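In: please find the sequence and the predicted model below.
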Amino acid sequence: MKRSMKAMAAAAAVVVAAGLLTACGSSGDDGEGVTLYSGRSEELVGPLITRYQADGMQIQVSYDRKATQILEEGSASPADLFFAQDAGELGRLSEAGLLAKLPADLTEVADPEYRTAEGNWAPVTARSRVLAYNPDKMAAADLPEGIDGLLDPKFKGQIGYAPTNASFKSFVTALRVLRGEDGARAWLTAFLANDPQKFEKNGQILDAVNAGTVATGLINHYYWAAAVMEKGEENVPSRLHFFKNDAGALVNVAGVGVLESSPNKEAAFEVIRALLNDDSQRYFAEETGEYPIAVDVPLTVAGLPRLNELSPPKLNLDDLADLDGTEALLTQVGAL
């Protein structure tokens, strides 16, 4: 399947909008509609919101939003929902008491390891941290099972990473949870001593690996899946290596929470139900390469494992909430 990101976004509008329009055709509890803060990209969300509005649905979206803004706004936030790209973002809001309890049919869709014990946000899709590699630059047999192997001198100057990107920060937060502050600092210090190459975004890392500028790169799996769906696997030189039972195998989720201060909770719950329906979940699997949470379907890229075939580390996704501590550590070791 060869699809451009633009075409994929348009497909989202058709698939997801249909479910949401059925679920949320009426306005919210107070008759004023639903406001969504989105941490997910406008490229994906924008086309479907345009569809909703054209069909008379009362929903407004504010893009490029983060948990920090909602924390600043507190109970005065105009948002009804927050669609976060990262469990840690939702965890921060949960710790602050800003998220409402969700109905069980929303929170119990996912396997326990991918949902919150508090029951106040719902995972929608999942993605795995992986090592992209160029077989012409690094043989598959030379790839390690865990991130400690990346400290080997053979990887010196040959690893791309994106330290300011949310997904890398979540990985470091997981590392802190699993190994403690000192253990995480020790690994980061050794990693930086191996001269990894700094990039701003995961997509730039993948481009560099494909071009052979670096042999390997730490990214999320769906960047590679999207490239393959758009260009065909034969035109994407890189391949993916999945770590096992290691911080480098972190499986994080994008999810949705409803603000406790929202006067439109029932309408907001219906938005989440639509995102979790079969059609919407299959869209994520078939069009974006993300792992669906609510349906067990394979990704359309041959060879990629299913979600239940991955070997992520054992941790509670709520524990990824301490972004401030992670940023402080990254600054301390000179990674940012």
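Out: Yep, it's here.

In: hey, let's count contacts and neighbours off CA atoms from now on
Out: OK.

In: quickly note the distance from the nearest residue to residue 138 once chain neighbours are set aside to residue 209.
Out: Leaving aside its sequence neighbours, residue 138 sits nearest to residue 215 (Cα to Cα, 6 or more residues apart in numbering; 5.9 Å). From residue 215 across to residue 209, the span is 6 Å (Cα to Cα, to the nearest Å).

In: the structure to be compared is supplied as follows:
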Amino acid sequence: MRIPISVAALVAGATVFALAGCTQAAEPAASSADGAFTLYSGRDEALIQPLIDQFEEQSGISVEVRYGNTAELGALLLEEGEATPAQVFLAQDAGALGALSNADLFATLPATTTDKVPAGFTSTDDTWVGVTGRARVITYDSEVMSAAEVPSSVDAFTDPAWAGKFGIAPANASFQAFVTAYRVLNGEEAADKWVAAVAANDPVIFDNNRAILAAVNDGVIEAGLINHYYWFAQAAETGEANMRAQLSYPEAGDAGSIVNVTGAGLLAGATADADALEFIDYLVGTDAQQYFVDETYEYPLIAGIDAPAGLPVLDSLVNPDLDLADLDTLADTQALLGKHGLI
């Protein structure tokens, strides 16, 4: 069952995430399995609901879902604290999960769950588990430029030659996680200069990755920063031969080439909720991982499941200097983007 999220509940992410360090965590409370639990999903309903339906059919467990933007739902969880009705949070990126973990809102997951995912794609303290991998990429208009002409680094978009020609989604969790990675890898001063220069370059602002891809594919803008799987999903619908927009992977080590993860955490008040734990286990099981490969074109994170055809080997994209656990300073990134008028 889908629970609509009220307008009042959509508090500003930056404001509430900034309070994470002073939020009092709920004391873990045991709860018995009753055949149902509540999920807050920061992932799109169109992507996730079919998987939830599959889980419900196989398990007999009913899932009540509240959908929303990852940052908004993370902020809502911080506001609700121990009063939250949620047992599980499914997030679009590691940064939001890390912020909630820092606020002591998550219970510790069993090692039997977290050990399914390799180190580097999950939390270091078992407070959340990585579910899928998604690469940051540059989508470009192949009728305007060749693959060789596409920038190999996101730093290129600070060049005035790109003014008004590229798109970003600064309120999107994936973009914010990327900027957080830029801060971690290159330092605060460099990140401030990058965001300031990008803002001054009059980028076209979109709500999400899908809208950026559509704009590139329609020739409205020349390039944009997105996650890889949006391109593969659209290509599957329209045929690759009909895709004017193409993908380019920034050079290894560039902040724009990070591989982020979606992930899930168990709320502290649901420590012993067997239904909620079964769902999280399901997300890192073979059925769900194959679903993500087949339906959303994301990288699986468990052994024995092949990545979608046409994707680079996951290890070739991973930046060894970046620990996803370090993407937890989301409030600082939101403040930076706000400072330069991008959110």
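Out: Happy to help now that I have it. These numbers were taken from a predicted model, which means no experiment stands behind them.

In: next, the TM-score between them, please.
Out: The TM-score (TM-score structural alignment, normalised by the length of the first structure) is 0.85; 308 aligned residues with a Cα RMSD of 2.1 Å.

In: still on that earlier bit, which residues touch the residue nearest to residue 138 of the first structure?
Out: Listed by Cα atoms under 8 Å, 6 or more residues apart in numbering, the contact partners of residue 215 of the first structure are 133, 134, 135, 137, 138, 158, 159, 209.

In: the fifth one maps to what in the second structure?
Out: Yep, that's residue 138 of the first structure we're talking about. Correspondence of residue 138 of the first structure to the second structure, assessed by TM-score structural alignment: residue 145.

In: ranges for the strands of the stretch 151-300 of the first structure?
Out: Using DSSP state E, counting those that start in this stretch, the strands of the stretch 151-300 of the first structure run over 159-161, 197-198, 216-220, 239-241, 251-258, 291-292.

In: where in the second structure does the last one fall?
Out: Using TM-score structural alignment, the residues of the second structure aligned to strand 291-292 of the first structure are 299-300.

In: also the first one?
Out: Mapped onto the second structure using TM-score structural alignment, strand 159-161 of the first structure spans residues 166-168.

In: give me the common contacts of residue 215 and residue 209 of the first structure.
Out: Listed as contacting both residue 215 of the first structure and residue 209 by Cα under 8 Å, 6+ apart are 133, 134.

In: excluding chain neighbours, what is closest to residue 157 of the second structure?
Out: residue 198 (6.5 Å).

In: likewise residue 94 of the first structure?
Out: residue 120 (7.1 Å).

In: now do residue 298 of the first structure
Out: In space, residue 298 of the first structure comes closest to residue 306 once its chain neighbours are excluded; the distance is 5.7 Å by Cα to Cα, 6+ apart.

In: helices of the first structure, residue ranges please.
Out: Here the first structure has its helices, by DSSP state H, at 5-23, 42-54, 67-73, 87-95, 104-107, 166-193, 202-211, 221-231, 265-275, 278-283, 323-333.

In: so which bit of the second structure is the first one matched to?
Out: For helix 5-23 of the first structure, there is no aligned range in the second structure, judged by TM-score structural alignment.

In: tell me the buried residues in that helix?
Out: Neighbour counts over helix 5-23 of the first structure (16 or more other Cα atoms under 10 Å) mark 5, 8-21, 23 as buried.

In: quick one: that helix to helix 265-275, angle?
Out: Per axes from the mean of the first three to the mean of the last three Cα atoms, to 10 degrees, the angle that helix 5-23 of the first structure makes with helix 265-275 is 130 degrees.
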